[in-house]
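Student: Based on what follows, work out the 3D shape:
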Amino acid sequence: MSDGAVGQRLDLRTLEQQLRRTGSGGRWTPPPVDPRSLRVGIVHLGIGAFHRAHQVVFTELAAAAAGHDDWGVAGVTQRSASVRDQLIPQDGLYSVLERGPGAAPLRVLGSVREVLFGAAEPAAVVDRIADPAVRVVTLTVTEKGYRRDGAGRLDLSDPQVLADVAGQPPRTVVGQLVRGLQRRWERGAGPVTVLSCDNLVGNGHVLRGLVHDFLDALPSSGLGGLADWIGTSVRFPCCMVDRIVPATTAADRADARRVLGLADHGVVVAEPFSQWVIEDDFAAGRPAWELAGAVTTKDVAAWEAVKLRMLNATHSLLAYLGALGGYDTIAAALSDDQLAAAAEALMVEDVAPTLRVPDGLDLTDYRRGVLRRFANPALRHRTVQVAMDGSQKLPVRLLGTVRDRLAAGAVPQHAALAVAAWMTYVARGRDVHGRDLPLDDPLADRLRAAAAADAGDPPRLVDSLLRVEEIFGVDLPEHDGFRAALTDHVARLTANG
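Tutor: Sure, this is the predicted structure:
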């Protein structure tokens, strides 16, 4: 590469110049489809690193394999304008840098054709969803982005939700979606599919319920027929996604720059593994994702349970125990023999008995693959990053296993250890070296208040946090065996410093 190229930023012009000047040399691959030819057919809400490293890759490879040019992506960034600011000057181009054994060459992607900042451009988001050319709306907004209450319904006490219901330009994801569907209905723009790609049990069913909760809260005047149209013209399939995508660092950006010869402000990092299981129920067509390796099925639930309870639950256990133990990354936590044994035991003793294994999946191989992926030191997936939003993650990752094992007459000790580690993380707020541990959680203030007075008393701490009904419901606090297991684990974790 020439020294002059290194000072330039990635965009369509500089990418073409670089290809003419030096080629890729096998170290990186250009977009397999011409970005200029792509028409927007997908709106994605929540265009963070995961979406760009997962669904966009599948979509672009599928478009190349099928020869289609109508599945470009219009991404909506929800919380900040950073992704827009990264990608717009780059003509939507960015690269995916794989880390670990079997890593592919750096891949430049061109399917993102537009980026909107939802907080500043709500009308544009609504109009994009209502565009007749758009046939699929996808979402990765994290569990908390759905703004659910303790019962799993749309939280109508949330001020932003109430403002969206009242008619402000929508700021919440469900508000954006419903107002976009409303505009679509009014314009006769045709059917559309809404595909949640977040870690929620039955994510499509959940999202459909939240949409109808929003509709039920609206004034009835002028909206007759919208709910019926959504019922007949909008599909909400479920899906399961899997890829480890850690936060991009300055070192990652420097490595991408060395390989590509251009500065990429939007590079994302990922492990080589990637999986997508999709319920094949679409209202108006979809990309041929199966040509890129996705699994299409009529039954996502079994795959989803394996992933949430085996992989995600173990990720959380290692995050909380690892962070408390002073380990900065998941791979470092797994190098601790005690933590590795706890992770293995969680999957074998607690989770496996609760699963309905999908046809064609070897659960032993899957478990070994989970541990092998977590042990990849090249990813540097930070424990405190995985520890975020525990109040939203525990119910879907761990508490289903807890309830199933309790119903079978067994106290799941290792799942209880993971929950106890979260409780200790919340109460202590520091690791064994005295370093602060951030509590990044939508219920952070309430959790701190619940733990503050009882941090040094394990039985009282357990009782206080178990009373957070949004997390534990009304059943788990009443189970003496589970409460005793939590208390024992919290006492040991506290005694160990």
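Student: alpha carbons only for contacts and neighbour counts from here, please
Tutor: OK.
Student: And the helices in the stretch 151-300 of the chain?
Tutor: Taking DSSP state H, counting those that start in this stretch as the criterion, the stretch 151-300 of the chain carries its helices at 159-166, 173-187, 203-217, 226-233, 250-260.
Student: Name the residues of the first one that are buried.
Tutor: Within helix 159-166, the residues scored as buried using 16 or more other C-alpha atoms under 10 Å are 160, 161, 162, 163, 164, 165.
Student: what's the answer for the third one, then?
Tutor: When burial is assessed from 16+ other C-alpha under 10 Å, helix 203-217 yields the following buried residues: 203, 204, 206, 207, 208, 209, 210, 211, 212, 213, 214, 215.
Student: run this one through as well so I can compare:
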Amino acid sequence: MKKAIQFGAGNIGRGFIGGLLSNAGYHVVFADVNMTIIDRINADKKYTIYVKDVESSEQIITDISGVDSTKPEVIGEIKDAEIITTAVGLRVLPIIAPAVADGIKARMKDGSEKYLNIIACENAIRGSSQLKEAVYSHFTDEEKAYADQYVGFPDCSVDRIVPPVRLDNPIDVVVENYYEWNVEEASFKGEVPKIDGMNLADNLMAYIERKLFTLNTGHCIAAYLGYYKGYKTIDESIKDEEIFTIVKKAMQQSGMALVKKYGFDKEAHFKYIDKIINRFKNPYLEDDPARVGREPLRKLSAADRLAKPVTTALKYNLPVDALLTGMAAALKYDNPDDPQSAELQDKIKNLGVKNALKEISGIENESILDQVAEIYTNIL
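Tutor: The predicted structure is shown next:
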């Protein structure tokens, strides 16, 4: 029996990666700290993925179990797994790293020569590499040598909107029909697994930034502008003609940066942008701007979806005015239920808009900082 460990039994873990692994013939062990979800997985041994789009469908996911990711039992599961995936959030990767390291140590102690591949399916650049660094920090030199030989950490990019829709069964999940899972082929150890829906990529950074500069950039700008205007869902936000115009222009500006950087075909990429915007219009997802916009400090940071497209476009002397409107909208994001939003507002209060943005984003171009501050003052 093939076994996969999915760290993170949340909506993405169940509705995207876990579902693909189960459909590929793996017994999927969900590892999480949420025992309500884990207990229900062990009780039901199945759940339903509801695909909500123009054409809706249902997928029943079976051959699953759950384990508390903080307990020793997870080490036993890792000992005979072929693949580990994560959907826990970038900040949690260092937290699960000790368990992953202990599992690899147990394999080494048993003399296992089976290959293990670990893929961090996070909204981050090279999440698997970041997890690898955290895991290796728990190794001796001998353990590092073993992992170098038998454990791969392929980086990937993931793309699927999985909103937190409340259903009668807490482990059922709603997703959109569209998804992408691009995984760096060269970083696998041993035979590359055959998983329907996993695209093997040889130029992963192009895929990562294509998704970051398009879906992530457009999605968060739609969320911040929609939240500012009081809309309850992303599809309501994008129906607003003013918001739609800004979002599309921002995605085209980030898109031109990608065209210059990677040599993308402009016409093909702009069609991809239109496809992404149409995903925002899906009324069945009922996606919340507060969910999409959460953790604004991370989203405004130098390597993420707002600052990175701006700095990349500026390298090619491309216009960035709509992207700057998106940054200003992010700075306006005042949500007392979001700790990063509260911290952001404190920074703005103490430092002013310009200096707060400079500190958070790493942008030092005075003209750009001044433009964002002006847009912030006069936004919409």
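Student: Any idea what the TM-score comes out to?
Tutor: The TM-score (TM-score structural alignment, normalised by the length of the second structure) is 0.91; 374 aligned residues with a C-alpha RMSD of 2.3 Å.
Student: returning to that earlier point: return the closest of the buried residues of helix 203-217 of the first structure with respect to residue 330 of the first structure.
Tutor: residue 203 (26.3 Å; C-alpha to C-alpha).
Student: Give the equivalent position in the second structure for the closest one.
Tutor: Alignment note: residue 203 of the first structure maps to residue 127 in the second structure; criterion TM-score structural alignment.
Student: Same check on residue 247 of the first structure?
Tutor: That one, residue 247 of the first structure, aligns with residue 164 by TM-score structural alignment.
Student: show me the contacts for that match.
Tutor: Taking C-alpha atoms under 8 Å, 6 or more residues apart in numbering, we find residue 164 of the second structure in contact with 11, 173, 174, 287.
Student: So what does the second one match up with in the first structure?
Tutor: Aligned counterpart of residue 173 of the second structure in the first structure: residue 268 (TM-score structural alignment).
Student: Skipping adjacent residues, who's closest to the alignment partner in the first structure of residue 147 of the second structure in space?
Tutor: The alignment partner of residue 147 of the second structure in the first structure, by TM-score structural alignment, is residue 230. Computed as C-alpha to C-alpha, 6 or more residues apart in numbering, the closest residue to residue 230 of the first structure that is not its neighbour in sequence is residue 181, at 7.7 Å.
Student: correct me, but residue 300 of the first structure touches residue 276?
Tutor: No - contact criterion C-alpha atoms under 8 Å: residue 300 of the first structure and residue 276 do not qualify, at 10.1 Å.
Student: Need the residues touching each of those two.
Tutor: With C-alpha under 8 Å, 6+ apart, residue 300 of the first structure and residue 276 have common neighbours 239, 240.
Student: could you pull out the strands for the second structure?
Tutor: 3-7, 27-32, 46-51, 57-62, 64-68, 83-86, 116-120, 151-152, 156-159, 173-175, 180-184, 199-201 (DSSP state E).
Student: With respect to residue 319 of the second structure, which of the ones you listed lies nearest?
Tutor: Using C-alpha to C-alpha, these put strand 156-159 closest to residue 319 of the second structure, at 26.6 Å.
Student: and the match of residue 147 of the second structure, how many neighbours?
Tutor: 19 (other C-alpha atoms under 10 Å).
Student: picking that back up, which single one of the buried residues of helix 203-217 of the first structure is nearest to residue 129 of the first structure?
Tutor: For the buried residues of helix 203-217 of the first structure, the nearest to residue 129 of the first structure is residue 211 (14.5 Å; C-alpha to C-alpha).
Student: distance of that closest one from residue 370 of the first structure?
Tutor: Counting by C-alpha to C-alpha, to the nearest Å, the separation of residue 211 of the first structure from residue 370 of the first structure is 34 Å.
Student: try residue 495 of the first structure
Tutor: From residue 495 of the first structure to residue 370 of the first structure the distance is 30 Å (C-alpha to C-alpha).
Student: When those two are compared, which one has more neighbours?
Tutor: residue 370 (20 against 8).
Student: Map the more buried one onto the second structure.
Tutor: So residue 370 of the first structure corresponds to residue 276, using TM-score structural alignment.
Student: which residues does residue 179 of the second structure contact?
Tutor: Counting by C-alpha under 8 Å, 6+ apart, residue 179 of the second structure makes contact with 158, 159, 160, 161.
Student: same thing but 7 Å
Tutor: Listed by C-alpha atoms under 7 Å, 6 or more residues apart in numbering, the contact set of residue 179 of the second structure reads 159, 160.
Student: likewise residue 100 of the first structure?
Tutor: 271, 272, 376, 378.
Student: Which single one of these is nearest to residue 481 of the first structure?
Tutor: Closest to residue 481 of the first structure, out of all of these and judged by C-alpha to C-alpha, is residue 376, at 36.0 Å.
Student: gap between the residue mapped onto residue 184 of the second structure from the first structure and residue 363 of the first structure?
Tutor: Alignment note: residue 184 of the second structure maps to residue 279 in the first structure; criterion TM-score structural alignment. Separation of residue 279 of the first structure from residue 363 of the first structure (C-alpha to C-alpha) stands at 21 Å.
Student: can you check residue 245 of the first structure too?
Tutor: From residue 245 of the first structure to residue 363 of the first structure the distance is 23 Å (C-alpha to C-alpha).
Student: Neighbour count for those two, which is higher?
Tutor: Legend: neighbour count by other C-alpha under 10 Å for residue 245 of the first structure and residue 363, higher for residue 245 (21 against 17).
Student: Could I get the contacting residues of that one?
Tutor: Residue 245 of the first structure touches 49, 50, 269, 270, 271, counting by C-alpha under 7 Å, 6+ apart.
Student: For it, which non-adjacent residue is closest in space?
Tutor: Nearest to residue 245 of the first structure is residue 270, by C-alpha to C-alpha, 6+ apart, at 4.5 Å.
Student: what's the distance between residue 39 of the second structure and residue 65 of the second structure?
Tutor: Between residue 39 of the second structure and residue 65 of the second structure the computed distance is 9 Å (C-alpha to C-alpha).
Student: whoops, residue 88 of the second structure was the one
Tutor: Taking C-alpha to C-alpha, one finds residue 88 of the second structure at 18 Å from residue 65 of the second structure.
Student: and if you look at residue 329 of the second structure?
Tutor: For residue 329 of the second structure, the distance to residue 65 of the second structure - C-alpha to C-alpha - is 42 Å.
Student: So for the two, which sits in the more crowded spot?
Tutor: The residue with more neighbours, out of residue 329 of the second structure and residue 65, is residue 329; 25 against 20, by other C-alpha under 10 Å.
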